[in-house]
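sharing a sequence plus its predicted fold:
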Amino acid sequence: MKWLWRAVLASLLIAALAAGAAWQWLRSPLALAAPSVELSIEPGTSPAEVARAWVAAGVQADARLLYQWFKWSGQARQIRAGSYEAHAGITPRGLLDKMVRGDEVLEQLRLIDGWNWRQVRAALAAAPALKPVAAAMSDADLMAALGEPGVAPEGRFFPDTYAYSRGVSDLTVLRRAHAAMRKRLAAAWSGRADGLPLRSADEALVLASIVEKETGVAGDRSKVAAVFVNRLRLGMPLQTDPTVIYGLGERFDGNLRKRDLTRDTPFNTYTRGGLPPTPIAMPGAASLHAALHPAPVKSLYFVARGDGSSEFSDDLAAHNRAVNKYQRGGP
């Protein structure tokens, strides 16, 4: 029977040594083909495929051993899809923990208050590691995919910084920005001041976009909104240059001329009354609030002072004096 005990002891010793070696392996840094190795895991990727993908990406280990670790840990099915980066010094345990936590490498897209749709398209095209799905879609198809068929995309996305995983589609990021604007606009509209000459949240969005483009300093925002609200109440044309510039599109060369003010387009608020048909840019939260909570003033005019701020006037005579002072250098 001694031989049997010896065999059992030998087996136990081998198992203990194997367990010790496995424990040591789990705590030891993995060899990498580069200082950092990146991997994007698509939804539905099996743990075995994840292990093989890490090895193909540059983790210098046996893929079968990695997979057995994922499986033995009991967390193999908790691995999340996403973009990950393994740095020098990472251990097998650390690699699995990173994927289970969803500790991804994220890129960022920043959409700026006041940008128009062409600028949004350009930012998406320049953003790193975005899959170009929306880039190949027409504006009409894009808005249909976002659940608003027949709606122009201008102004329909909330300006903010959006973090995203590498390899995600530009449509996914746009969907988040679109949902954010819908939520912000609905909240602003539901809390609007009484008696505004606006028939819908869409009209509020158009007005907010004009306020966004016309405001030089934050302190003037609610007064700028008040000027346009007061004009709408009286049936006066808005006569705002940014809408004219928007209507000119790519023909605008940086100089707004008198002939441009008389050139009729759907966005020329000198030749047409009321609000233009769509927003002219993406308004931020402050402009949305100002459009729906204008300052309690009677101003109908404003002119730039030259320092970013504006001089507001209640009547044309006062406005002409302000223009003479700030634009013509008069007394």
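Yep, it's here.

can we go C-alpha only for contacts and neighbour counts from here?
Will do.

doesn't Gln108 belong to a strand?
Yes: assessed by DSSP: H, G, I helix; E, B strand; the rest coil, Gln108 belongs to a strand.

which residues in the stretch 101-250 of the chain form helices?
Assigned by DSSP state H, counting those that start in this stretch, the helices in the stretch 101-250 of the chain fall at 117-126, 139-145, 170-190, 201-214, 221-234, 241-248.

out of those helices, which gets nearest to Leu65?
helix 170-190 (35.2 Å; CA to CA).

for the closest one, buried residues please.
170-175, 177-178, 180-182, 184-185, 188-189 (16 or more other CA atoms under 10 Å).

show me the longest helix that occurs in the chain.
Longest helix of the chain, by residue count under DSSP state H: helix 2-27.

elements contacting that helix?
Judged by 3 or more CA pairs under 8 Å, 6 or more residues apart in numbering; DSSP states H and E, helix 2-27 is in contact with helix 92-101.

can you give me the buried ones in the helix it packs on?
Buried-residue list, helix 92-101, by 16+ other CA under 10 Å: 92-100.

what residue, apart from its backbone neighbours, is nearest Ser165 spatially?
Of all residues not flanking Ser165 in the chain, Leu106 sits nearest, at 4.9 Å (CA to CA, 6 or more residues apart in numbering).

could I get the contacting residues of the one you found?
With contact taken as CA atoms under 8 Å, 6 or more residues apart in numbering, Leu106 is in contact with 83, 163-166.

same deal with Val217?
Contacts of Val217 were listed using CA under 8 Å, 6+ apart, and they are 308-309.

off-centre distance for the longest helix of the chain?
56 Å (CA atoms, centre = their mean, to the nearest Å).

stretch 201-210 now?
For stretch 201-210, the distance to the chain centre is 19 Å (CA atoms, centre = their mean).

let's bring in a second one:
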Amino acid sequence: MITKKNQKYYMIGMVAISVMISSFAFYFYQVFFSPNTLTESQQPVSLKIPSNANFKQVSDILTENKIITDVISFSFVSKIMKYQDNVKPGLYTIQPKMSNKDLVSLLRSGKQTPVQLTFNNIRTKEDLAEKITNKLEMKDEQFLRLLKDSLYIRKFEFEEETIMSMFIPNTYEVYWNTSPEQLFDRMYREYNNFWNDERKEKARVLGMTPEEVSTLASIVQAETAKRDERPKVAGVYINRLERNIPLQADPTLVFALGDFTIKRVLNVHKEIESPYNTYKYAGLPPGPINLPEISSLDAVLNYQDHNYLYFCAKEDFSGYHVFSTNLRDHLNQARKYQNALNAAKIYQ
């Protein structure tokens, strides 16, 4: 028989247990659902979790960058939600005042924020490696190593001289922790997407492969920065190729010399022994001398049909050119341009 005294103890015990359960439930709720990220900020931040990072490293990054306020509660929730042994690398966008549950759910899901990857104005493999990786986890030397690996690039059916034509300058979405090999695969897919049946047919009509189109487009692009003029310049080079006349493209000499500070090509430059010397050798050089933009590639595929065989920069330095059908007119314009260079004291 329960005495009044025992009843009193029982009630006290029940109240104490209820208080404990309520306190634990409240604490549990607080730990899981109370804001714990960027509590004093209104702006989201990017969190980079390196490849092969463990939970302690993630926790340290969050703490050192003041992304989370309470590391103990974050660790507790991570343990309960089995994230501590399931860390996924990548770039994540952390919103202000996220709860531990939301934060751990995001990181555990691996739902990264893609990186906008843009590359253009590129001359060399070193330029490409630097610009294509500058927003990614990988180092430029890792990517450059593959660019120069003749065995590796042959699996994409390119050679050392033509591999640059596989990269179509544009803006792409990729993940921050994409590996060099994954990025190569992605760029190869984009290359094949660009070279659709319509473009391949236009190249075939020209008697060129896509790589040869890229090579000519790189020369056209180096000759003029004016996009509206590129189909006309392309037409000149198509005419010269059809007549087996050397292209005599100054930018190919600059590429052969490897000195991109040259503003005025001189006769001495034309003596360099190189397959890229289009004054010495007719036809196209072995590969592109820069990374041609889509507008340059399409300028070749949709070249302007005309009878011009020569062009020379205008003496007003507008960036446009004067086109000629004969050598006499061309030499007259070249003289005007050379006089303008002398007047501007541009000698090399």
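Yep, that arrived. Computed from a predicted structure; not experimentally measured.

biggest separation within the contacts of Leu106 of the first structure, which pair?
Pairwise distances among the contacts of Leu106 of the first structure were taken by CA to CA; the largest, 12.1 Å, belongs to Ser83 and Ala163.

thinking again about what came up before, what's the angle from the longest helix of the first structure to helix 92-101?
60 degrees (axes from the mean of the first three to the mean of the last three CA atoms, to 10 degrees).

next, the contact list for the residue nearest to the spatial centre of the first structure, please.
By CA atoms, centre = their mean, the first structure has its centre lying nearest to Tyr162, at 4.2 Å. Contacts for Tyr162 of the first structure were tallied using CA under 8 Å, 6+ apart; they are 108-110, 173, 177.

give the burial count for Pro29 of the first structure, as a bare number.
Pro29 of the first structure has 17 neighbours, counted by other CA atoms under 10 Å.

so it touches Pro92, yeah?
Yes: if you go by CA atoms under 8 Å, Pro29 of the first structure and Pro92 touch, sitting 7.4 Å apart.

one step back: how about a markdown table for the buried residues of helix 92-101 of the first structure, with distance to Ala281 of the first structure added?
Below are the buried residues of helix 92-101 of the first structure laid out as a markdown table (distance: CA to CA, whole Å):
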| residue | distance to Ala281 of the first structure |
| --- | --- |
| Pro92 | 49 |
| Arg93 | 48 |
| Gly94 | 45 |
| Leu95 | 44 |
| Leu96 | 44 |
| Asp97 | 43 |
| Lys98 | 40 |
| Met99 | 39 |
| Val100 | 40 |
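
returning to that earlier point: looking at the helices of the stretch 101-250 of the first structure, which is nearest to Arg156 of the first structure?
helix 170-190 (5.9 Å).

give me the residues contacting the closest one.
Helix 170-190 of the first structure is contacted by residues 124, 130-135, 146, 156-160, 162, 164, 201, 204-205, 285, 288-289, 292 when judged by CA under 8 Å, 6+ apart.

contacting residues for Ala19 of the first structure?
With CA under 8 Å, 6+ apart, Ala19 of the first structure has no contacts at all.

from Arg64 of the first structure, how far off is it?
Ala19 of the first structure sits 17 Å away from Arg64 of the first structure, going by CA to CA, to the nearest Å.

same check, this time on Thr269 of the first structure
Counting by CA to CA - Thr269 of the first structure and Arg64 of the first structure are separated by 69 Å.

between these two, who's got more neighbours?
Thr269 (24 against 13).

quick check: that one is in a strand.
No: secondary structure assignment places Thr269 of the first structure outside any strand; it is coil (three-state DSSP).

what lines up with it in the second structure?
Counting by TM-score structural alignment, Thr269 of the first structure corresponds to Thr278 in the second structure.

what sits against its match?
246-249, 252-253, 284-285.

need the contact list for the residue nearest to it when sequence neighbours are not counted.
Closest residue to Thr278 of the second structure apart from its sequence neighbours, by CA to CA, 6+ apart: Gln248 at 4.9 Å. By CA under 8 Å, 6+ apart, the residues touching Gln248 of the second structure are 277-279.

re the thing from before, from the contacts of Leu106 of the first structure, which is closest to Leu256 of the first structure?
Ala163 (37.2 Å).

any idea how far the closest residue to the closest one other than its chain neighbours is from Pro276 of the first structure?
In this structure, Ala163 of the first structure finds its nearest non-sequential neighbour in Gln108, 4.4 Å apart by CA to CA, 6+ apart. Taking CA to CA as the measure, Gln108 of the first structure falls 32 Å from Pro276 of the first structure.

tell me which of these two has more neighbours.
Of the pair Gln108 of the first structure and Pro276, Pro276 is the one with more neighbours under other CA under 10 Å, namely 21 against 15.

before we move on, what SS does the more buried one have?
coil.

what's it in contact with, if anything?
Applying CA under 8 Å, 6+ apart, the residues near Pro276 of the first structure are 206, 243, 266-269.

let's see that with 10 Å instead.
Contact partners of Pro276 of the first structure, counting by CA atoms under 10 Å, 6 or more residues apart in numbering, are 203, 206-207, 210, 238, 243-244, 247, 265-269.
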